[in-house]
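K.L.:
Coordinates only, no sequence provided:
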């Protein structure tokens, strides 16, 4: 009888040592299991045990950024889905809605975030920024002004920047 009690005590102690699954992790697991992403988006988990930190790679198949490859880091905190994930672009790119530090101007990552939105919503929003850059809500004012004034010149600057060239004294990453 004493042996049974000591075994139960050991099991209980082992159970306490297991990391608890947070509400954020449960929600992320649900979001990931329901994902239906297009072939233009790939996911990468540097640490498969850490589903709260991952990357996606977007490879647009049309628009100004066609054939580029853009990596975004997702960092999801424990308040997800009540707070949006922190998302940053890894490369320095010439885009009206992405600044040179990788910050992204996407309304659902800021003031329009709602807990009913999912990771899928963010991925679709990011992909849409490459199909239709928004010059009316810029983080990179120079790129936005370029897009507003002269779409042809903007297209040339995007192409040059994607090749890893310098535009107006700023060296961009080859994507």
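P.N.:
In hand now; what should we look at? Every value quoted in this text rests on a predicted model; they were computed, and no experiment measured them. Numbering: from 1, shown residues only.
K.L.:
okay, CA-based contacts and neighbour counts for the rest of this
P.N.:
OK.
K.L.:
show me where this protein has strands.
P.N.:
With strands called from DSSP state E, the chain shows them at 41-44, 53-58, 70-75, 86-89, 166-167, 170-171.
K.L.:
another structure for you, compare them:
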């Protein structure tokens, strides 16, 4: 049976070569699944996906989120996705970034958020212990979007921001506005993201 598949594969390659086509790079199962996920995306209008390395590199892409509600209304947040060849058996690696327009490059973003630390790591359960192969890129993007509309102080990466959100939501809102405007919160200067 296996030899039959190898023979058919070889015949397909020979037929492509005879037609003047060069044999294409074989896609991993992860790339095939990711291609399917991306073709079926159904994102909110405030989320945009882009491929900075071109469509040939599906495994590395970016998602921009512009919350239309909540504390982070008006902000622009960029996330990089690095997808493993064994996807969906392993969750993508997701980092929060920001584009520095003046310098036209991307760097790790510092965002005042209870579920995102100052190195850009994201605390979202479906990217860790609750990941299952039935989940997809659409689910992750909606999860990230939800972090901005409903930040969670019960599962924090930034414990200071979580404590302020829990104990003084008005101060938290003020801190978010100051950080998004490019100001200091405590000893940390945040990049402007409005």
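P.N.:
Structure received. Note that the structure is predicted; figures quoted are calculated from it, not measured.
K.L.:
Any chance of a markdown table for the strands of the first structure, columns distance to residue 149 of the first structure and mean neighbour count?
P.N.:
Below are those laid out as a markdown table (distance: least, Cα to Cα, whole Å; neighbours: other Cα atoms under 10 Å):
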| stretch | distance to residue 149 of the first structure | mean neighbour count |
| --- | --- | --- |
| strand 41-44 | 31 | 14 |
| strand 53-58 | 27 | 19 |
| strand 70-75 | 25 | 19 |
| strand 86-89 | 25 | 19 |
| strand 166-167 | 16 | 14 |
| strand 170-171 | 20 | 14 |
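K.L.:
Can I get those in CSV including distance to residue 32 of the first structure?
P.N.:
Output for the strands of the first structure, formatted as CSV (distance: least, Cα to Cα, whole Å):
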stretch, distance to residue 32 of the first structure
strand 41-44, 10
strand 53-58, 11
strand 70-75, 13
strand 86-89, 16
strand 166-167, 38
strand 170-171, 35
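K.L.:
which stretch among the ones you listed comes nearest residue 134 of the first structure?
P.N.:
Across those, residue 134 of the first structure has its closest neighbour in strand 86-89 (16.5 Å, Cα to Cα).
K.L.:
which part of the second structure lines up with the closest one?
P.N.:
Under TM-score structural alignment, the match for strand 86-89 of the first structure in the second structure covers residues 93-96.
K.L.:
That stretch vs the first structure, average distance?
P.N.:
Aligned to the first structure and superposed, stretch 93-96 of the second structure gives a mean residue distance of 0.2 Å (mean Cα distance after the TM-score superposition for the first structure).
K.L.:
Give me the distance from that stretch to the chain's centre.
P.N.:
5 Å (Cα atoms, centre = their mean, to the nearest Å).
K.L.:
Name the residues that touch it?
P.N.:
Residues outside stretch 93-96 of the second structure that contact it (Cα atoms under 8 Å, 6 or more residues apart in numbering): 77-83, 108-109, 116, 120-122, 127.
K.L.:
can you point me to the longest helix in the second structure?
P.N.:
The single longest helix within the second structure, with elements called by DSSP state H, is helix 2-18.
K.L.:
Now find how far off-centre it is within its chain.
P.N.:
Per Cα atoms, centre = their mean, the centroid offset for helix 2-18 of the second structure relative to its chain is 38 Å.
K.L.:
for stretch 157-175 of the second structure, same thing?
P.N.:
24 Å.
K.L.:
Give the aligned range of it in the first structure.
P.N.:
The alignment of stretch 157-175 of the second structure onto the first structure (TM-score structural alignment) covers residues 139-157.
K.L.:
list the buried ones in the matching stretch?
P.N.:
By 16 or more other Cα atoms under 10 Å, the buried positions in stretch 139-157 of the first structure come out as 139-141, 143-147, 154-155, 157.
K.L.:
now, which of the contacts of stretch 93-96 of the second structure sits nearest residue 3 of the second structure?
P.N.:
Nearest to residue 3 of the second structure among these, with distances taken as Cα to Cα, is residue 83, at 31.6 Å.
K.L.:
So what does the closest one match up with in the first structure?
P.N.:
Correspondence of residue 83 of the second structure to the first structure, assessed by TM-score structural alignment: residue 76.
K.L.:
what about the closest residue to residue 84 of the second structure other than its chain neighbours, how many residues close to it?
P.N.:
Spatial nearest neighbour of residue 84 of the second structure, excluding adjacent residues (Cα to Cα, 6 or more residues apart in numbering): residue 92 at 6.4 Å. By other Cα atoms under 10 Å, the residues close to residue 92 of the second structure number 24.
K.L.:
Now do the contacts for residue 92 of the second structure.
P.N.:
Applying Cα under 8 Å, 6+ apart to residue 92 of the second structure gives the contacts 81-84, 127.
K.L.:
Now for the residues you listed: which two are most distant?
P.N.:
The widest separation within the contacts of residue 92 of the second structure (Cα to Cα) is 12.8 Å, between 84 and 127.
K.L.:
what touches both of those two?
P.N.:
With Cα under 8 Å, 6+ apart, residue 84 of the second structure and residue 127 have common neighbours 91-92.
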